[in-house]
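Student: Below are the sequence and a predicted model; questions follow.
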Amino acid sequence: MKVLLSLVLLGMSLAVAAQDQSAEKEAIKKTISILFDGMRKGDSTLLKTAFDKKAVFHSISASAAGETKLVSGETLQDFAKAIGTPHPDVWDERVSIEEIKINGNLASVWAPYKFYRGDKFSHCGIDSFQLMKTTAGWKIIYVVDTRLKDNCPE
């Protein structure tokens, strides 16, 4: 009887843990959605709510010689200013979240994307996000992406 009760309690605790992970993953997706909603709307105030104030941005690209390089230098303020500065076309980054991993207050997200300026395709790649759970919810602390013009998935 004790073994059966132990198995039932274990099963219940695993089900609760899975529900907690599911709720956390939805909260993480919501944070990332806020980022891209802010981009589409050109709303830098909305966009900044998805980030921690100390967020870091990088891109990985190839030089003309084909060497891989890490491009950095953009701050959250730079990014928000670019988003909030009026531009003629909607900046529409269409992401597909493929994987979310969570360990305590740290989450990692892998998301292929296609970027459009208005209706015109610009580039594609992968967004990799690191998020931190704060008292205000999940906040993006690090973004690194690739930017490809060719060999984009259909």
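Tutor: Nice, thanks for sending it over. Numbers count the residues shown, from 1 in each chain.

Student: make it CA atoms for all contacts and neighbour counts henceforth
Tutor: Noted.

Student: Ile34 - that's part of a strand, no?
Tutor: No - under DSSP: H, G, I helix; E, B strand; the rest coil, Ile34 sits outside any strand and is assigned helix.

Student: for it, what are its contacts?
Tutor: Shown in contact with Ile34 (C-alpha atoms under 8 Å, 6 or more residues apart in numbering): 46-47, 49-50.

Student: Just name the closest of those to Ile83, please.
Tutor: Using C-alpha to C-alpha, Leu47 comes nearest to Ile83 of these, at 8.3 Å.

Student: hang on, that closest one packs against Arg40?
Tutor: No - under the criterion of C-alpha atoms under 8 Å, Leu47 makes no contact with Arg40, lying 9.7 Å away.

Student: Neighbour count: these two, which is higher?
Tutor: Higher neighbour count among Leu47 and Arg40: Leu47, with 25 against 18, using other C-alpha atoms under 10 Å.

Student: Can you tell me how far that one is from Leu5?
Tutor: 49 Å (C-alpha to C-alpha, to the nearest Å).

Student: Can you pull the residues that touch both of Leu47 and Arg40?
Tutor: With C-alpha under 8 Å, 6+ apart as the test, Leu47 and Arg40 reach no residue in common.

Student: which residues touch the closest residue to Arg147 other than its chain neighbours?
Tutor: Nearest residue to Arg147, sequence neighbours excluded (C-alpha to C-alpha, 6 or more residues apart in numbering): Gly125, at 4.9 Å. Applying C-alpha under 8 Å, 6+ apart to Gly125 gives the contacts 112-114, 145-148, 152.

Student: Below is an additional structure, to be compared with the one above:
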Amino acid sequence: MKIFVLVCAVLVTSLPVQAQEQGPAEAVVHALFDAMRAGDGAAARALVKAGAPLERLQADGTVKAGSFEKWTAWIDEQAPGDADEQIFAVKTFHSTAGLATVAAPFVIYYKGELVGCGVNQFSLALTSDGWRIIHGIDVPYAGDCATYRDMVEGE
């Protein structure tokens, strides 16, 4: 829990930016998880810049490399509703007109079973095709995921 709180504090306090109401960058992140729930990897891929990394900060402080390409291919293998990552208490930070960071705590269910929780962080850029995700990273929460949402929303 201490590592999770420290990582969240660093992420939020290191951004010299101002939180905004939900806008187009945050809408892209919501659409990403809508595509996941629908089992539609093509829709998810359309929201991400080709080659964008998708990483995970491990409990030991190392970063596990991955890619949105691999993740969206996995989405293609899922039936609608199998993978249900629910984001909440989402905050969007804009540093300039063309860059945004979206922090999105999550709980994830797979085939109806709670399998994890934590925080996603996405970097987005305003491209000629609209807002696109250019980087993603998450950190899993090591505590009780059954109470995680209430804990985060109660802060």
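Tutor: Thanks, I have it. Computed from a predicted model, the values in this text were never measured in an experiment.

Student: Superposed, what's their TM-score?
Tutor: Put the two chains on top of each other and the TM-score (TM-score structural alignment, normalised by the length of structure 1) is 0.74; 127 aligned residues with a C-alpha RMSD of 1.9 Å.

Student: Can you get me a residue count around the equivalent of Arg117 of structure 1 over in structure 2?
Tutor: By TM-score structural alignment, Arg117 of structure 1 lines up with Tyr110 in structure 2. Neighbour count of Tyr110 of structure 2, defined by other C-alpha under 10 Å: 15.

Student: Tyr110 of structure 2 - nearest residue in space that isn't next to it in sequence?
Tutor: Here the residue nearest Tyr110 of structure 2, using C-alpha to C-alpha, 6+ apart, is Ala83, at 4.7 Å.

Student: Structure 1: which residue goes with the one you found?
Tutor: In structure 1, Ala83 of structure 2 lands on Trp91 (TM-score structural alignment).

Student: Do I have it right that its match meets Tyr116?
Tutor: Yes - between Trp91 of structure 1 and Tyr116 there is a contact at 6.1 Å, judged by C-alpha under 8 Å.

Student: circling back to that earlier point, most surrounded residue in the contacts of Ile34 of structure 1?
Tutor: Leu47 leads the contacts of Ile34 of structure 1 on contacts (other C-alpha under 10 Å) with 25 neighbours.

Student: what residues are up against that one?
Tutor: 34-39, 80.

Student: now these as CSV including distance to Ile60 of structure 1?
Tutor: CSV is the format used below for those (distance: C-alpha to C-alpha, whole Å):
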residue, distance to Ile60 of structure 1
Ile34, 24
Leu35, 20
Phe36, 20
Asp37, 24
Gly38, 23
Met39, 21
Ala80, 20
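
Student: Between those residues, which sits nearest Met12 of structure 1?
Tutor: The closest of the contacts of Leu47 of structure 1, once distances to Met12 of structure 1 are taken by C-alpha to C-alpha, is Ile34, at 33.3 Å.

Student: Ile133 of structure 2 versus the counterpart of that closest one in structure 2, what's the distance?
Tutor: When structure 2 is aligned by TM-score structural alignment, Ile34 of structure 1 is paired with Ala31. Per C-alpha to C-alpha, Ala31 of structure 2 is found 11 Å from Ile133 of structure 2.

Student: what touches both of those two?
Tutor: Common neighbours of Ala31 of structure 2 and Ile133 (C-alpha under 8 Å, 6+ apart) are Leu47.

Student: Quick one: the helices in structure 2, in order.
Tutor: Secondary structure of structure 2, counting by DSSP state H: helices at 2-13, 24-38, 41-45, 68-76, 145-153.

Student: Would you tell me which of these gets closest to Thr101 of structure 2?
Tutor: Of all the helices of structure 2, helix 24-38 comes closest under C-alpha to C-alpha, at 8.2 Å.
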